[in-house]
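K.L.:
A structural model of the following input is requested.
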Amino acid sequence: MLQGSLFDQAEETALGALAGVRRTVLGAGAWIDVLPGWLSGADALFEHLASGVPWKAERRQMYERVVDVPRLLKFYGAGEPLPHPVLGTARDALSAHYAEELGEPFTTAGLCFYRDGRDSVAWHGDRIGRGDREDTMVAIVSVGAPRDLLLRPLGGGAPTVRRPLGHGDLIVMGGSCQRTWEHAIPKSARATGPRISIQFRPHGVR
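P.N.:
Predicted coordinates:
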């Protein structure tokens, strides 16, 4: 069950100004922008998405066996209607704000539903498609209970960057981040509420 944020009691969802984003340079051409609480009314949006999105449980080959993917997923391709109007507004706002650096719009939206602390995603970069060879951006809006997003240089060996994300927070991973760094949502042994992340990407980046 989601425990709502004491700082976000708005019933209607709305976006703040992107002028407040703060950039952290990671190295090797990678950076992240973070804006806490960009989306107000995030708890209401979480409830809408949790109950209204046609979530899919996937299975993947892991060595000699097939295992359940430890989260629920839904992908919206370019031109597909999104499950809430504010997501289209967010995608357009991000495309406009990063137009000069990115040079193209965000076009797709991938949703991940982390139901509790047992759901997770292992270390990876979004390197399917152009992200494997080109600088790009992935923008993530989080609703629901905060979960730690970890970042480390590709292959590890350096201190890990940790950002707790939830309740309308925004993070944008840019530059070479998908090629030279990895990110993960680790499992949590603590009592952890559910979280949904919405990932906006340009065409050809997964």
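K.L.:
please make it C-alpha for all contacts and neighbour counts, starting now.
P.N.:
Will do.
K.L.:
residue boundaries of the helices in this protein?
P.N.:
42-52, 85-97, 99-102, 177-180 (DSSP state H).
K.L.:
and of those helices, who's closest to Ala139?
P.N.:
Closest approach to Ala139 among the helices of the chain is made by helix 85-97 (7.9 Å; C-alpha to C-alpha).
K.L.:
which parts of stretch 97-112 are buried?
P.N.:
Across stretch 97-112, burial judged by 16 or more other C-alpha atoms under 10 Å covers Leu102, Pro105, Phe106, Thr107, Thr108, Ala109, Gly110, Leu111, Cys112.
K.L.:
farthest pair in these?
P.N.:
Greatest spacing in the buried residues of stretch 97-112, by C-alpha to C-alpha: Leu102 and Cys112 (23.8 Å).
K.L.:
for comparison, sequence B:
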Amino acid sequence: MDAGAGALQDSIAGFGDNLLPFDGELYLIRQFYAPPESDRLFAMLMTELAWQAEDIFIFGKWVKVPRQMCWYGDADAHYRYSGVDHAPLPWTAELQAIREKVERQCRQRFNSVLANLYRDGRDSMGCHADNEKELGPDPVIASLSFGDERLFRLHHKKRKKVSLDIMLGHGDLLLMAGAMQHHWLHALPKTKQLKTPRINLTFRRVVA
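P.N.:
Coordinates of the predicted model:
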């Protein structure tokens, strides 16, 4: 499998058309995991992963992250962002099995996964791009969702009026690739709607 970035249309199977109009690649498979298996994995991830609260350094001060998170991966897959160095926990057997299934579908290699737990509608992810140098110039990131559906919002960095909203549901797999992280920002905004927990796994390849 090729761990590099670039145009993926000829190398991925089952994702359908690119959802971005320009400047990057974004693909979606609904119910990559069927509901019964998604239910099982959601329950397992809730109880077996080492969820923790975290502070990050942003806009000149330390702030509490509005979600819980944990980082798993190969021993050398250290990842630093917002002033925090993340040393990977060793893969669990279930995370390893999920990784292998995602790798087969995406035809990419991933050596780490960032897990986020959104406990209710008040938990969120701010507007950002996954453009840290440890991810390489054009990172390929596979994002797998379990639990309650949440809005995934994108907007173009320069063309402020160009945006895209996607509802990500139970078992959905989203693939971000090409130049997307250079040109687009993405977020999981807060909502006043009643929301039950949602888990997101973002598989990445950290490079030296």
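K.L.:
okay but Ala142 of structure 2 is in contact with Leu173, surely?
P.N.:
Yes - taking C-alpha atoms under 8 Å as the definition, Ala142 of structure 2 is a contact partner of Leu173 at 6.9 Å.
K.L.:
residue nearest the centroid of structure 1?
P.N.:
Ile140 (3.1 Å; C-alpha atoms, centre = their mean).
K.L.:
so what's the counterpart of that one in structure 2 up against?
P.N.:
In structure 2, the residue matched to Ile140 of structure 1 (TM-score structural alignment) is Ser143. Contacts for Ser143 of structure 2 (C-alpha atoms under 8 Å, 6 or more residues apart in numbering) come out as Leu173, Leu174, Leu175, Met176, Asn200, Leu201, Thr202, Phe203.
K.L.:
still touching in structure 1? Go through those residues.
P.N.:
On the basis of both residues aligned by TM-score structural alignment, their matches' C-alpha atoms under 8 Å, what survives of the contacts of Ser143 of structure 2 in structure 1 is Leu173, Leu174, Leu175, Asn200, Leu201, Thr202, Phe203.
K.L.:
tell me which residues of stretch 41-60 of structure 2 are tucked away?
P.N.:
In stretch 41-60 of structure 2, counting by 16+ other C-alpha under 10 Å, buried: Leu41, Phe42, Leu45, Leu49, Trp51.
K.L.:
all strands of structure 1, in order?
P.N.:
Along structure 1, counting by DSSP state E, strands occupy 14-15, 22-27, 30-35, 39-40, 56-62, 65-76, 108-114, 121-124, 138-144, 147-153, 161-165, 169-175, 181-185, 195-201.
K.L.:
of the ones you listed, flag the one that's most buried.
P.N.:
Highest mean neighbour count of the strands of structure 1: strand 138-144, a mean of 26 (counted as mean count of other C-alpha atoms under 10 Å).
K.L.:
dump the strands of structure 1 to CSV, plus distance to Thr89 of structure 1.
P.N.:
Putting the strands of structure 1 into CSV (distance: least, C-alpha to C-alpha, whole Å) gives the following:
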stretch, distance to Thr89 of structure 1
strand 14-15, 8
strand 22-27, 21
strand 30-35, 16
strand 39-40, 11
strand 56-62, 25
strand 65-76, 15
strand 108-114, 12
strand 121-124, 27
strand 138-144, 12
strand 147-153, 24
strand 161-165, 20
strand 169-175, 14
strand 181-185, 26
strand 195-201, 12
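K.L.:
and the ones you listed: which comes nearest Leu82 of structure 1?
P.N.:
strand 65-76 (6.8 Å).
K.L.:
what does the closest one rub up against?
P.N.:
53-61, 82, 108-115, 118-121.
K.L.:
by how many degrees do it and strand 56-62 diverge?
P.N.:
Computed with axes from the mean of the first three to the mean of the last three C-alpha atoms, to 10 degrees, the direction of strand 65-76 of structure 1 lies at 140 degrees from that of strand 56-62.
K.L.:
and strand 65-76 of structure 1, how far out from the chain middle?
P.N.:
When C-alpha coordinates are averaged (C-alpha atoms, centre = their mean, to the nearest Å), strand 65-76 of structure 1 and its chain have centres 15 Å apart.
K.L.:
mean deviation of that strand from structure 2?
P.N.:
Superposing on structure 2 places strand 65-76 of structure 1 at an average distance of 1.2 Å from its equivalents, by mean C-alpha distance after the TM-score superposition for structure 1.
K.L.:
ok, for Gly152 of structure 1, nearest residue in space, not its chain neighbours?
P.N.:
Small correction: residue 152 of structure 1 is Arg, not Gly. Thr160 (4.9 Å; C-alpha to C-alpha, 6 or more residues apart in numbering).
K.L.:
and what of Leu144 of structure 2?
P.N.:
Leaving out its chain neighbours, the residue that sits closest to Leu144 of structure 2 by C-alpha to C-alpha, 6+ apart is Leu173, at 4.6 Å.
K.L.:
identify the residue of structure 1 aligned to the one you found.
P.N.:
So, by TM-score structural alignment, Leu173 of structure 2 is matched to Leu170.
K.L.:
in this structure Gly77 of structure 1 contacts Thr108, no?
P.N.:
Yes - between Gly77 of structure 1 and Thr108 there is a contact at 4.9 Å, judged by C-alpha under 8 Å.
K.L.:
next, work out how far apart Val121 of structure 1 and Gly110 of structure 1 are.
P.N.:
14 Å (C-alpha to C-alpha, to the nearest Å).
K.L.:
same check, this time on Gln199 of structure 1
P.N.:
Counting by C-alpha to C-alpha, the gap from Gln199 of structure 1 to Gly110 of structure 1 is 5 Å.
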